[in-house]
Structure formats: structure tokens, C-alpha cells
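Participant: Below: sequence and its predicted model.
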Amino acid sequence: MQITAAVAREHGQPLSIETLELDDLRANEVRVRMVSVGVCHTDAIVRDGVYPTPLPAVLGHEGAGVVEEVGSAVRSVAVGDHVVLGAAYCGYCRRCRSGEMAYCENLFAEDFGGRRRDGSTSLSRDGEVVSSHFFGQSAFATYANVVEESVIKVDRDVPLEHLGPLGCGLNTGAGTVLNELRPPAGSSIIVFGTGAVGSAAIMAAGVAGCTTIIAVDIVDSRLELARELGATHTINSRSEDVAEQITAITDGRGVDFAVDTTARSEQLRTAAEALGVRGTLALVGAAKPGTEVSFEIGSSLVKGWTFKTVVQGSSVPQVFIPHLIDLWREGKFPFEKLVGEYDLEHINDGFEDSRNGSVVKPVVVFK
């Protein structure tokens, strides 16, 4: 069938809106009519060649839509179901079999390879192969053949127009706090970067009962929104001394937990130094392979602190994403406040607005 999609053809260049051919559904796939899809930083860095998905490609990995058809082996959803689309995973490696799908041993092949496991692709144009199955979905399109592992069934009364970002960015930020760090009530946390991932971490910190929630960014409007979402303190790292402010806020004790969404070496060093005794720093931002950071390990040794990297919020998406929707229903996870809507023809505007900080989470809504 013919579909309309945003195609990445050259590194560092805008996506082009094209008509493509979508092939027949495979046994383990679900055909989804897209209602919305979030624009994520990972889409941008793949477009720019930081990660190795071959071009031309249809990116997009925060889809939400309606099931139109299911393959013969699919059991988890049926035609007409409303679904959110998350990251793909193989389902058979040791990590997947242990319930740690976020750390699938075949993650790069499943999410960034641009092909099915048999080497085929679902998309083409006049005989030209176009990479598909980005994160199992390639959701920057009106329709997609999605692997069953990427599909999460949701209640039909929840508006699909804003659900897409739950599939990656919001799942990552909230899951890092609730699944991985698990801060006890009354603890303190600092979040570097208040984009979609950082904002989700701030909201999750409130759900967990953190009583000191510090947001750090360079955009005042984002810091204002962070306050609205639950931050108790904000720091503009462009105009304020972050270390000095943290010392004042915590009475010199440092914070219990830190989340870095920027993947900037200097910010990670600052985040590590912000920790108190037995503190934990989690990196969730994607950096260029080979990026390095240095930590002081002399006087900090006696703090017994921990550094860890976190992928996809360490979540089982079929379990955790419905949980986030329940929190949204209760008014504890108002992620719609992050969203700016775009049509597919203006998807490149969404990329730019995300880059310059004017919109926290661009979402393409298919009319």
C-alpha cells in the first residue's frame, strides 16, 4: 500500500515528505495507522549520522495509533486496539528473558539496523530500498508495519494525539527515577536538562515523594515549566554558579540522586560533584560514541557514590507505560503540558523548535 512518510536522505539535512510503498505484513507484525508521533533527540542524532542507521530511512520511534491489521503470529493486540509504540527488543537473549528488555543484547540490530531480522525492509520507492523498522516501527509515516515487541495496548478513552512520547522520552525520564533510582520519600534529586526526558524525571520524582527537586537548564521558560511540574528549586546554569546553588539548597550535604539528560562531559562532572554521601548519578542522555568524562576519585572516594547509565528507563514498556497513563489520570503526570503540535509537512519545524528549546516535546499529529 502507498503511504506518506518523512524520509531522512542525507545526514544533517531536513527530512523530505514522500510517497512510499509499504509491503505486506509479516507474521510477527502489526499494521498501525498513526495518529501521532513524538520528535525525539534520538531521531535528530540518527538523522545527523551519530548512530549508524543507513539512509535513506524513515525514523520516528514514539508512535501512537490504531491497529488496522495483525500478523498470523500476533497475540497481544487485535484490530481496532489503540496502541503506543516503544523500542523493539529481540525477546530471546539473556537480558530480555530476565525482564530487562531495555538492555537487550541485540539492541542496535533491533532498533537501529533499519531492516527486519531476515534483512528485508518494509519500505521502498520506485524500487529504491528505504530503511524501516527504526525501533521496530519507523513512525514518521501515516502507516507502519510494527514488530509486536514494540506494541503496547492502551485504553481507548485516552487521547492518542499526545500519547506518542510515552514510548521513549517520557518512559526514559520517569523510568530512570521510578524503576532504576527508586528514591525514598523525603530524598533529594537534581535533574540536568529539562527537555522531555528531564521533565518526566521531575514529575516522577514528585510521584516518588522527593522533597527537594532541583532542575538545571539554560532556558528560563523551561525552568518555569519545571516549577509547574514539581521542581522545588531551579538553577540557570548559564547565569548562576551551579555548585554554589546546590551547596546553598542542600546546606552543604549534596543531593541523594542526580539525573543527567545532557550527556555533556562538564555537566556530568558537575552532577557527580553535587552528590552527597552514597549518592547515585544516572546518565540517560545520548552522546556521540567515544565521548569521555573525567571524575575526581580522590576525596570523593569516601562518599561511596555510584555512576550508572540507564536505557529506556529500565522499563518493561508493556507494564510501565500503562502505569504512566494511570498516573496521568490521577493528575500526577501531566505530560500534555510539554507538547507542541505539528502536522507532518512541518516536521522539520518540530526538530528545530526542539533544538532551540522553544518547545519541550514536538508531536506530529496526523490529520
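Facilitator: Received the coordinates, thanks. As the structure is a computational prediction, the values presented were derived from the model and not from experiment.

Participant: all contacts plus neighbour counts: C-alpha atoms, from now on.
Facilitator: Fine.

Participant: Wasn't residue 259 part of a helix?
Facilitator: No: membership of residue 259 in a helix is not supported by DSSP: H, G, I helix; E, B strand; the rest coil, which gives strand.

Participant: In contact with it, which residues?
Facilitator: 189-192, 198, 201, 271, 281-284 (Cα atoms under 8 Å, 6 or more residues apart in numbering).

Participant: likewise residue 195?
Facilitator: Contacts of residue 195 were listed using Cα under 8 Å, 6+ apart, and they are 222, 357, 360-361.

Participant: mind listing which of those are in strands?
Facilitator: Residues from the contacts of residue 195 lying in strands, with DSSP state E as the criterion: residue 361.

Participant: Around residue 241, count how many other residues there are.
Facilitator: By other Cα atoms under 10 Å, the residues close to residue 241 number 11.

Participant: Next one for the comparison:
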Amino acid sequence: MKALAAVVREAKGDFIIEEVDVDDPRPDEVLVRIVASGICHTDIAVKNQDINIPLPMVLGHEGSGVIEKIGSAVTHLKVGDHVVLSGDSCGHCHSCLEAKTAYCDEFVGRNLMGLRGDGTSPLNQHGKPLRGRFVGQSSFATYSLTPARSVNKIPSDLPLELMGPLGCGLTTGAGTVLNALRPPSGSSVAVFGVGTVGLAAIMGARLAGCATIIAVDVRRSRLDMAAELGATHCIDAGSQNPVSEIRRITGRGADFSAECSGVPVAVRQAVDCLARPGWCAQVGATPGGIEIPFSMDNIGLGRGIKGVVMGDSVTQTFVPYLAELHRNGQLPYDKFVKYYDFADINQAVHDSAVTGEVIKPILRM
């Protein structure tokens, strides 16, 4: 069948909306009519080749939509289901069998190369394969052929066009706090970088009952949003030293931190600001090839850093949980969303990545 897709063909090039051919579903696949898709920092990083993976490709990995066809082996989904899409996994490696699908042994091949696990693509153009399986979905398109393992069913009475970011940004941020760090009630958390993922971490810390929730960023507007969503303190990293300010606020350092910006200096600060014992979750994507020195005098006394992918979440249960939190007013991420028509994808990228005036752009297909 035919679909429209936003194709990026060269580093830093614009997205170009083109017609593509979509395969019929294989036994383990589902065809989803995409209603909307969030734009994530990772999509932009690949477009600009800060994350150097092959182009051309159809990006997008925060898709929401309606199932139109299902493969013969899919039994837990049906045509007409409202769904949110997330990443792919093999289902049989050690990590997958332990319900840690974000750490699948085949993660890179299945999610970053834009191809199925067997090296084929579900999209073709002019008779030639076009990489169209980015993070299990390539949702910058009117249709997505995705593995059933990447599909998360949600109630049909929820606003479907808003739900896509639950599949990545919200799951990553909230999950990092609730699933990976698990701060006890009354503890302190510092969040570095309060874009979508960082704001989700702020809301997760509030849900966990943290007493001190510190937001760190260089944009005043984002700090103001963090305060509205639950941050008890805000630090402007452009004019203040985050480490000394966090120690002053807490009296000893933060019990936990989440680094959500990928800025190398912030990674070091997110560890240096910790109390003893203390854990930093590294979530933000740093530029390729970056090495960051740490003081072993600091780490050796009971501080540590751990990389976290997708908030250590099992999306099939965590995404519906977050959807219910939003329904109940406990995850009000609609406060920092702005909608764009699919045709305006390049304007949406500009407003998010260049001017920074929009935190979470969502494309309506």
C-alpha cells in the first residue's frame, strides 16, 4: 500500500515528505494508521548526524494510531485498537527474558539501523528498500508497519493524538525515577535538563514522594514549567554553579540525580552533586565518542552513575499506567505540548531544536 513519509536524506537536511510503499504485515507485525507522532531529541540528533547512523531513513518513534491490519500470529491485538508505539526487541535474549527489553542484545540493529532484525525494511520506494523501522516504527509517516512487540494498547477514550510521547519521552523520564532510581519518599532528586524527559522525571519524582526536587537548566521558561510540574527548586546553570547550589539546598548533596541533557559538563555535575551514597541516572544522549573524566575520590566514597534506557520500563504495562496517570491529572504533560500539521515538520524541528520555544512538538498526520 501507499503512504506518505518524511524522509531525511542527508546530514542536517530538511525532512522531505514523499510517497512510499508499505509491505503487508508479516505474521508478527501490525499495520498502524498513524494519527500523530511526537518529535524527540533523538530524531533530530540522527537527522543532524550527531548520532551517526545510515541515511536516508524515515525517523519518528513516538507514534500513536489505530491498528488497521494484523499479522496471522498476533493474538493479543485487533483491528481498531488504539495504540502507542515504542521500541523493538528480539524477545528471546537474556535481557528480554528478564523483562528488560530496553537492554535487548539486538537493540542497536533493531532500533537504530532502520531495519527489521533480518536486515530487511518494511518500506520501499521506486522498487528499492528505504530504511523504515526506526525504533521499531518510523512514525513520521501516515502508516507504520511495526512488530507486535512494539505495540502498547491504550483505552480508546483517551486523546490519541496526545498519547505518542508516552512511548518514549514520558516513559524514559518518569521511568528513570520510578523504575531505575526508585527514590524513597522524602528523598532529594536533582534533574539536569528539563526538556520532555527531564520534565517527566520531575513529575516522576513528585509521584514518588520526593521532598526536594531540583530542576537544572539554562532556559528560564523550562525552569518555570518544571516549577509548575513539581520542582521545589530551580537552578539556572547559565548563571549559577549547579553543584554548589544543590549542596546548599540539600545541606549534603542530592540523594539521586537524573542527567537528561546529554551535555558533557552536566554529566559530570550530576555525579559531583550527589550525597553519599548517591546514584546518578545517565539518560541524555551525549555526542558520539565523548569521554568524561570523573574524580575517583568522589565516586569511590559511595557515589555512582548508571546508564538508563527507556526508563527501565516494560512499555506494554508502563505506557497504559502513564496514560491513566494523565487521565487522572497526575501527569499533565499536555502543558508543554504544541501541535503541528505533518507538512510543517521542519518548522516543528526548528521551534524545538533551534529556538527552543517548544518543548514537545507533536505532528498531526
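Facilitator: Arrived safely. In this text the structure is predicted, and so the values were computed from the model without any measurement.

Participant: what TM-score do we get after superposing?
Facilitator: Overlay of the two chains. TM-score (TM-score structural alignment, normalised by the length of the second structure): 0.97; 364 aligned residues with a Cα RMSD of 1.2 Å.

Participant: what about the residue lying farthest from the centre of the second structure, which helix or strand?
Facilitator: Distance from the centre of the second structure peaks at residue 297, with 32.9 Å (Cα atoms, centre = their mean). Element membership for residue 297 of the second structure (DSSP states H and E) is helix 296-299.

Participant: From the contact counts, what lies against that helix?
Facilitator: Under the contact definition 3 or more Cα pairs under 8 Å, 6 or more residues apart in numbering; DSSP states H and E, helix 296-299 of the second structure sits against no other helix or strand.

Participant: And the contacts of the helix or strand that that helix is followed by?
Facilitator: Next along the chain after helix 296-299 of the second structure, taking DSSP H and E as the criterion, comes strand 303-307. With contact meaning Cα under 8 Å, 6+ apart, strand 303-307 of the second structure is reached by 271, 274-283.

Participant: Could you list the buried residues of strand 303-307 of the second structure?
Facilitator: 303-305 (16 or more other Cα atoms under 10 Å).

Participant: what do you get for stretch 179-198 of the first structure?
Facilitator: Neighbour-count burial for stretch 179-198 of the first structure flags 180-181, 183, 187-198 (criterion: 16+ other Cα under 10 Å).

Participant: circling back to that earlier point, closest one of the contacts of residue 259 of the first structure to residue 112 of the first structure?
Facilitator: Closest approach to residue 112 of the first structure among the contacts of residue 259 of the first structure (Cα to Cα): residue 284, at 17.7 Å.

Participant: In contact with the closest one: list those residues for me.
Facilitator: By Cα under 8 Å, 6+ apart, the neighbours of residue 284 of the first structure are 172-173, 176, 259-263, 309-311.

Participant: Determine the number of other residues adjacent to the nearest residue to residue 113 of the first structure once chain neighbours are set aside.
Facilitator: Nearest non-adjacent residue to residue 113 of the first structure, counting by Cα to Cα, 6 or more residues apart in numbering: residue 53, 5.6 Å away. Around residue 53 of the first structure there are 22 other residues, counting by other Cα under 10 Å.

Participant: In three-state terms, label residue 206 of the second structure for me.
Facilitator: Here residue 206 of the second structure is recorded as helix under three-state DSSP.

Participant: Out of the contacts of strand 303-307 of the second structure, list just those in helices.
Facilitator: Those of those mapping onto helices are residue 271, per DSSP state H.

Participant: Report how many residues lie close to residue 362 of the first structure.
Facilitator: Other residues near residue 362 of the first structure come to 26 when the count uses other Cα under 10 Å.

Participant: now the spatially closest residue to it that is not a sequence neighbour: how far from residue 123 of the first structure?
Facilitator: The shortest distance from residue 362 of the first structure to any non-neighbouring residue, by Cα to Cα, 6+ apart, is to residue 340 (4.9 Å). For residue 340 of the first structure, the distance to residue 123 of the first structure equals 28 Å [Cα to Cα, to the nearest Å].

Participant: Look at residue 69 of the second structure and tell me its secondary structure.
Facilitator: At residue 69 of the second structure the chain is in strand, as set by three-state DSSP.
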